[in-house]
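Colleague: make a model of this:
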Amino acid sequence: MALFSETADVSVRPAVVGDESAVTAVQVASWRSTGVLGEGVIDALDVPAMQERWSSAITSPPGPGFAVLVALDGPDVVGFAAVSPGQVLSLEVLPESQRAGHGSRLLAAAVDRLRSDGSDTVTTWALADDAARAAFLEASGLGEDGRSRTLATGVREVIEHRWSAGI
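Modeller: Got it, this is the predicted structure:
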């Protein structure tokens, strides 16, 4: 066995063209595994449209401060984070790759990106019934800030709570 390899075993990098399929697969698998959204919502997803939106986000971010980052395990995309000014829009890791540090690496990279863009706080939203996500965010130093929102999924109502922290 070689002491060094040409690529890192685990890492985070900016998403590139071609990552949109893996990002979509991570998102769908992650959402399905929580059980919070329900199979009706998951089954109603338009996966090709999701891939197109991720492709656009990767190749043509809507403005300064927007970025998509991916977590790699060797050459494989196992998670992603999407950031906008002051906010982590999404952070997901494949269920089978969770609890291996990928989420923490993604969050750290996202916060580094937010700081470099001048943010002094980070906010994100989490599904109200996602206890694992809440535990991750709390362990990472974020806290619920009292704000919530209701998402209209077309299938059922979904509530999210906002989490924030100074950075």
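Colleague: make it CA atoms for all contacts and neighbour counts henceforth
Modeller: OK.
Colleague: quick one: contacts of stretch 36-43?
Modeller: 28, 31-32, 127, 129-130, 153-156, 158 (C-alpha atoms under 8 Å, 6 or more residues apart in numbering).
Colleague: residues contacting the residue nearest to the spatial centre of the chain?
Modeller: Among the residues of the chain, the one closest to the centroid is residue 91, at 1.4 Å (C-alpha atoms, centre = their mean). Applying C-alpha under 8 Å, 6+ apart, we find residue 91 in contact with 79-82, 103, 106-107.
Colleague: tell me which element residue 91 is part of?
Modeller: strand 87-93 (DSSP states H and E).
Colleague: all strands for the protein, in order.
Modeller: For the chain, the strands defined by DSSP state E cover 10-14, 67-73, 76-84, 87-93, 121-127, 143-152, 157-166.
Colleague: turn those into CSV, including distance to residue 42.
Modeller: Below are the strands of the chain laid out as CSV (distance: least, C-alpha to C-alpha, whole Å):
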stretch, distance to residue 42
strand 10-14, 27
strand 67-73, 22
strand 76-84, 18
strand 87-93, 15
strand 121-127, 14
strand 143-152, 13
strand 157-166, 13
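Colleague: ok, residue 115 - contacts?
Modeller: With C-alpha under 8 Å, 6+ apart, residue 115 has these contacts: residue 167.
Colleague: another sequence for comparison is provided below:
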Amino acid sequence: MGVRAARLEDVDAVTSTQIRAWKAVYRDFLPPIPLEQMTGPAAEKMWRRQWEEAILSPPTPRHRLLVAVERVVPDTDAFTALGPGGILATAAQRASDRVVGLASHGPAEDPDLHPATTAELMTLLVDPNHIRRGHGSRLLNATVDHLREDGYNTVVTWVFADNHPMLGFLESTGWGEDEAERVLDMGRPIRMIRLTTDIS
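Modeller: I've put the predicted structure just below:
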């Protein structure tokens, strides 16, 4: 298990992880039609393009996409596969990383914040089949490490007010509401609140 920078070959896995996580968590408080618009086939294509751009040409060097991975070892005889040049490859050598979570961040964009000192955690998602294994904490810690290296001392993030699992997780790690909020029209008003934490 670990966290690393996303690679181009991760785009499909990142997109599918995002869609699965949204469907699992957001169905409890978002209306069905907007959720379908956010996670349906057309939206999936759009997200795939956006994640590809985030990896290949981020807006700034301070924009990053990180992925949480689990090492997958094939459940086969350790010495049945031939590697390059006909050399026997062990199962460990044929192991691969499975993307099970993602986090993205960049300079804060809200007009009341200074983008040189305040960053925004834009995405923090873990595949619903891989929760409670520490991936969220590892992603958050890796994000904070990068942001400190970039000279940030504060991080904010926007969370749906009814996303109680995310609110509980962030509050348990030292985040708190800063009184900013926004209301989205999704057939009915959906409230979002901004959380902040000091990483200096």
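Colleague: for the contacts of residue 91 of structure 1, work out which two are farthest apart.
Modeller: The span of the contacts of residue 91 of structure 1, defined through C-alpha to C-alpha, is set by 82 and 103 at 12.3 Å.
Colleague: what about the closest residue to residue 144 of structure 1 other than its chain neighbours, distance to residue 130 of structure 1?
Modeller: Distances taken as C-alpha to C-alpha, 6 or more residues apart in numbering put residue 163 closest to residue 144 of structure 1, at 4.2 Å, once the chain neighbours are dropped. As for residue 163 of structure 1, its distance to residue 130 of structure 1 is 13 Å (criterion: C-alpha to C-alpha, to the nearest Å).
Colleague: same check, this time on residue 27 of structure 1
Modeller: For residue 27 of structure 1 relative to residue 130 of structure 1 (C-alpha to C-alpha), the value is 15 Å.
Colleague: more neighbours, the two?
Modeller: residue 27 (21 against 14; other C-alpha atoms under 10 Å).
Colleague: please pull up the equivalent of residue 166 of structure 1 in structure 2.
Modeller: Counting by TM-score structural alignment, residue 166 of structure 1 corresponds to residue 198 in structure 2.
Colleague: wouldn't its match be in contact with residue 156 here?
Modeller: No. The criterion here is C-alpha atoms under 8 Å, and residue 198 of structure 2 misses it with residue 156 at 9.1 Å.
Colleague: more neighbours: the two, which one.
Modeller: Counting neighbours by other C-alpha under 10 Å for residue 198 of structure 2 and for residue 156 shows that residue 156 has the greater number, 24 against 13.
Colleague: what do we get in structure 1 for the more buried one?
Modeller: Using TM-score structural alignment, residue 156 of structure 2 lines up with residue 123 in structure 1.
Colleague: wait, what's in contact with that match?
Modeller: Contact partners of residue 123 of structure 1, counting by C-alpha under 8 Å, 6+ apart, are 86-88, 162-165.
Colleague: report the contact partners of the residue nearest to it when sequence neighbours are not counted.
Modeller: Leaving out its chain neighbours, the residue that sits closest to residue 123 of structure 1 by C-alpha to C-alpha, 6+ apart is residue 164, at 4.2 Å. By C-alpha under 8 Å, 6+ apart, the contact list for residue 164 of structure 1 reads 121-124, 142-145.
Colleague: buried ones from those residues, can you make that a PyMOL selection?
Modeller: Burial among the contacts of residue 164 of structure 1 is assessed by 16 or more other C-alpha atoms under 10 Å; the matching PyMOL selection reads:
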select buried, resi 122+123+124+142+143+144
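Colleague: identify the farthest-apart pair in the contacts of residue 164 of structure 1.
Modeller: So, the contacts of residue 164 of structure 1 by C-alpha to C-alpha: farthest apart are 121 and 144, at 13.3 Å.
Colleague: what residue in structure 1 is paired with residue 174 of structure 2?
Modeller: In structure 1, residue 174 of structure 2 lands on residue 141 (TM-score structural alignment).
Colleague: aligned counterpart of residue 109 of structure 1 in structure 2, please.
Modeller: Superposed on structure 2 with TM-score structural alignment, residue 109 of structure 1 falls opposite residue 142.
Colleague: residue 2 is in contact with that match, correct?
Modeller: No. Between residue 142 of structure 2 and residue 2 there is no contact under C-alpha under 8 Å: 9.6 Å.
Colleague: quick one: which of those two has more around it?
Modeller: The neighbour comparison of residue 142 of structure 2 against residue 2 (other C-alpha under 10 Å) goes to residue 142, with 20 against 15.
Colleague: distance check, the more buried one against residue 68 of structure 2.
Modeller: Distance of residue 142 of structure 2 to residue 68 of structure 2, given as C-alpha to C-alpha: 10 Å.
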